[in-house]
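1. Sequence and predicted model, in that order:
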Amino acid sequence: MFVDSHCHLDRLKQNSEELAQTLTFARQRGVEHFLCVSVSVNDYPEMVNTVAGFSDVSVSCGVHPLHQEDACDFETLLSAASSDKVVAIGETGLDYYYSEDTKDVQVQSFIDHIKVANETGKPLIIHTRDARQDTLDLLKQYKAPETIGVLHCFTEDLPMAQAAMEMGFYISISGIVTFKSATELQQVAKAIPLDRLLIETDSPWLAPVPHRGKQNQPGYVVEVGEFIAKLRGISVNELAEATTANFYRLFSGIKANGKG
């Protein structure tokens, strides 16, 4: 069985009935759990309401680095993220590719998220693009030894992945790995130890081949898994079992909540 370790179900252009059909399609393909990831604390209550009827959907809470217009202070973030419903903090991180002009705000927001993860004991979900050294440096400076997490939708190089794994982080690969241009990422996906690997869709964005150009959806995590399994020369079942076990090991609060 697969899990979609990172999706944005509230961002799909679907009504409640269509969303239910989308999740049914994914379940029929062998996807047993979905982590719906927050990009704005302001939108978090609405996101929770969107997925409230699905027992196999868990949620995170945080502010995406490209959504700093929705930035909140530490206490507001801590209060929202302390909910028993929340299994992870984020997504957070740094993105200098699209928004270097908000660097200072991004850095402070990232620090706040790391501190909230330290205080709540919940894992971090990190988005990083063109900010390799700052991402690693801030984690080294502010992360508690026991705080772990995942670098999601990973598109950086192997040395960054190795540095993150040394700090206890997992690496999650999205449908980008199926793109013909993603030769470096494909090598990274082959090199990551199987016990540190996660897979995701990041839907509704980044649909994998052969669905590229369509709105992405959680059921397409199967294509991501199949592609990586072929890259690594292992069976799809082995890839699915390992990444699913890694998911529940990292997001241990899901099992504690009786899900999964």
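-> Structure received.

2. Could you use CA atoms for every contact and neighbour count after this?
-> OK.

3. Any idea how far apart the tips of stretch 196-209 sit?
-> 24 Å (C-alpha to C-alpha, to the nearest Å).

4. List the contacts of it.
-> Applying C-alpha atoms under 8 Å, 6 or more residues apart in numbering, the contact partners of stretch 196-209 are 3-9, 11-12, 153, 165, 169-179, 212-218, 220-221, 223-225, 242-244, 246-247.

5. Now, those residues that are in strands?
-> Within the contacts of stretch 196-209, residues falling in strands by DSSP state E are 3-7, 169-173.

6. Reformat the residues you listed as CSV; add neighbour count and distance to Tyr142.
-> Shown next, in CSV, are the ones in strands among the contacts of stretch 196-209 (neighbours: other C-alpha atoms under 10 Å; distance: C-alpha to C-alpha, whole Å):
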residue, neighbour count, distance to Tyr142
Val3, 31, 30
Asp4, 29, 28
Ser5, 29, 25
His6, 28, 24
Cys7, 24, 27
Phe169, 23, 15
Tyr170, 26, 18
Ile171, 26, 20
Ser172, 25, 22
Ile173, 27, 25
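
7. can you pull out the helices in the stretch 51-200 of the chain?
-> 74-81, 96-99, 103-120, 132-142, 158-166, 183-191 (DSSP state H, counting those that start in this stretch).

8. got CSV for the ones you listed, with mean neighbour count and distance to Gln68 too?
-> What follows is those, written out as CSV (neighbours: other C-alpha atoms under 10 Å; distance: least, C-alpha to C-alpha, whole Å):
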stretch, mean neighbour count, distance to Gln68
helix 74-81, 17, 13
helix 96-99, 14, 10
helix 103-120, 20, 7
helix 132-142, 15, 17
helix 158-166, 16, 24
helix 183-191, 18, 28
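
9. Put this next to the first one:
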Amino acid sequence: MLVDSHCHLDFADFDGELDTILDAARAQGVRAFQTISTRLSTYQRVRAVAAAHDDVWCSVGIHPHEAGPEGPVAAETLIGLAADDPKVIGIGETGLDYYYGKSPREDQIRTFEAHCAASRATGLPVIIHTRDADDDTIAVLERQMGQGVFPGLIHCFTGTDRLADAALAMGLSISISGIITFRNAEELRQTVKRVPLDKLLVETDAPYLAPVPKRGKRNEPAFVAHTAAFLADLKGVSAGELAMATTDNFYRLFSKAVRPALSAAAG
């Protein structure tokens, strides 16, 4: 059993095909999916996808690219959207992206801090996107953790040893995308080798970042199997052990998600 811990099933890339795409993933042993919110203005679309499928969960939040256009958000707004909704299991994605700079840094930081506060209040993990912003990401997390610890993970991890060490020291998990399979990702691979197996999750970030051997194509949840197989080899464990560990890690971190009962034959 595998879990695609981070995908964007509400995106137009999947219009008219979502049922077929999910069935293809299930055939590859993917038994749960988390579809991720990037804008509050489109959150109801995300929620509708989760509501339509028993094995799809969702988050609520604002991507750092959208921190400016979406305007300031209060932690209370995020808390209210997550409250008493059994399908909402995470807060985000949020964080800092200084590579593209699509939103002012001060807006990104303010929004990131609101998400951390919502995570602390709800107990739901904060889902963190960070690119070219290691120092400020660590600073925000340390400042927010100082007000009370909260769960979370760095999604689509591409950071440095320093970021990985800081995240792990704060109790965060690390999620691995298809980037780990790319030819130019050797530095990332060396960092991920150091991450304990009980802190790793796998994801697609579909429709983006298809892993080798699907690179260049639209990514979809079934392809998480390729990333998981590559990661198992990198970590020196069997594919089954990797699948079991990352699935256990997902349900331990996103504890609001209900784990399906599987027969022995289903694996």
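-> Good, I have the coordinates. Source: prediction; values computed, not measured.

10. what separates the longest strand along the first structure from the chain centre, distance-wise?
-> Determined from DSSP E, the single longest strand within the first structure is strand 86-95. Between the centre of strand 86-95 of the first structure and the centre of its chain there are 8 Å (C-alpha atoms, centre = their mean, to the nearest Å).

11. got it, and stretch 177-196 of the second structure?
-> Distance, stretch centre to chain centre, for stretch 177-196 of the second structure: 16 Å (C-alpha atoms, centre = their mean).

12. in stretch 5-24 of the first structure, what counts as buried?
-> Residues 5-10, 12, 19, 22-23 are the ones in stretch 5-24 of the first structure that count as buried (16 or more other C-alpha atoms under 10 Å).

13. Superposed on the second structure, what's the mean shift for the longest strand of the first structure?
-> On superposition with the second structure, the mean distance recorded for strand 86-95 of the first structure (mean C-alpha distance after the TM-score superposition for the first structure) is 0.5 Å.

14. list the buried ones in that strand?
-> By neighbour count on 16+ other C-alpha under 10 Å, the buried set for strand 86-95 of the first structure is 86-95.

15. what's the matching range in the second structure for it?
-> Alignment of strand 86-95 of the first structure against the second structure: residues 88-97, by TM-score structural alignment.

16. equivalent range in the second structure for the helix or strand in which Leu239 of the first structure is found?
-> Assigned by DSSP states H and E, Leu239 of the first structure falls within helix 236-250. Counting by TM-score structural alignment, helix 236-250 of the first structure pairs with residues 239-253 of the second structure.

17. Give the aligned range of stretch 148-164 of the first structure in the second structure.
-> Using TM-score structural alignment, stretch 148-164 of the first structure corresponds to residues 151-167 of the second structure.

18. Touching the matching stretch from outside, list them.
-> In contact with stretch 151-167 of the second structure (C-alpha under 8 Å, 6+ apart) are residues 6, 119-120, 123-131, 134, 138, 171-177, 179, 188, 191, 195, 203, 205, 253.

19. And for stretch 167-182 of the first structure?
-> Stretch 167-182 of the first structure is touched from outside by 5, 147-154, 161, 164-165, 183, 185-186, 189, 192, 196-202, 206-209, 221, 223-224, 227-228, with contacts defined as C-alpha under 8 Å, 6+ apart.

20. Among those, name the buried ones.
-> Among these, those classed as buried by 16+ other C-alpha under 10 Å are 5, 147-154, 161, 164-165, 185-186, 189, 192, 196-202, 206-209, 221, 223-224, 227-228.

21. Give the closest residue to Glu93 of the second structure in space, chain neighbours not counted.
-> Ile127 (4.9 Å; C-alpha to C-alpha, 6 or more residues apart in numbering).

22. For stretch 56-65 of the first structure, which outside residues touch it?
-> Identification of contacts with stretch 56-65 of the first structure by C-alpha under 8 Å, 6+ apart yields 32-41, 44, 48, 51, 70-71, 77, 80-81, 85-95, 106, 109-110, 113, 127, 254, 259-260.

23. The aligned partner of Tyr208 of the second structure in the first structure: neighbour count?
-> Alignment note (TM-score structural alignment): Tyr208 of the second structure maps to Trp205 of the first structure. Neighbourhood size, Trp205 of the first structure [other C-alpha atoms under 10 Å]: 20.

24. Is it correct that Ser37 of the second structure is in contact with Gly90?
-> No: here Ser37 of the second structure does not reach Gly90: they are 9.4 Å apart, not a contact under C-alpha atoms under 8 Å.

25. what sits against Val258 of the second structure?
-> Going by C-alpha under 8 Å, 6+ apart, Val258 of the second structure touches Tyr251.

26. and it, how far is that from Ala52 of the second structure?
-> According to C-alpha to C-alpha, Val258 of the second structure and Ala52 of the second structure sit 15 Å apart.

27. Share the number of residues neighbouring the counterpart of Thr178 of the first structure in the second structure, please.
-> Matched across to the second structure, Thr178 of the first structure falls on Thr181, judged by TM-score structural alignment. Counted with other C-alpha under 10 Å, residues neighbouring Thr181 of the second structure total 24.
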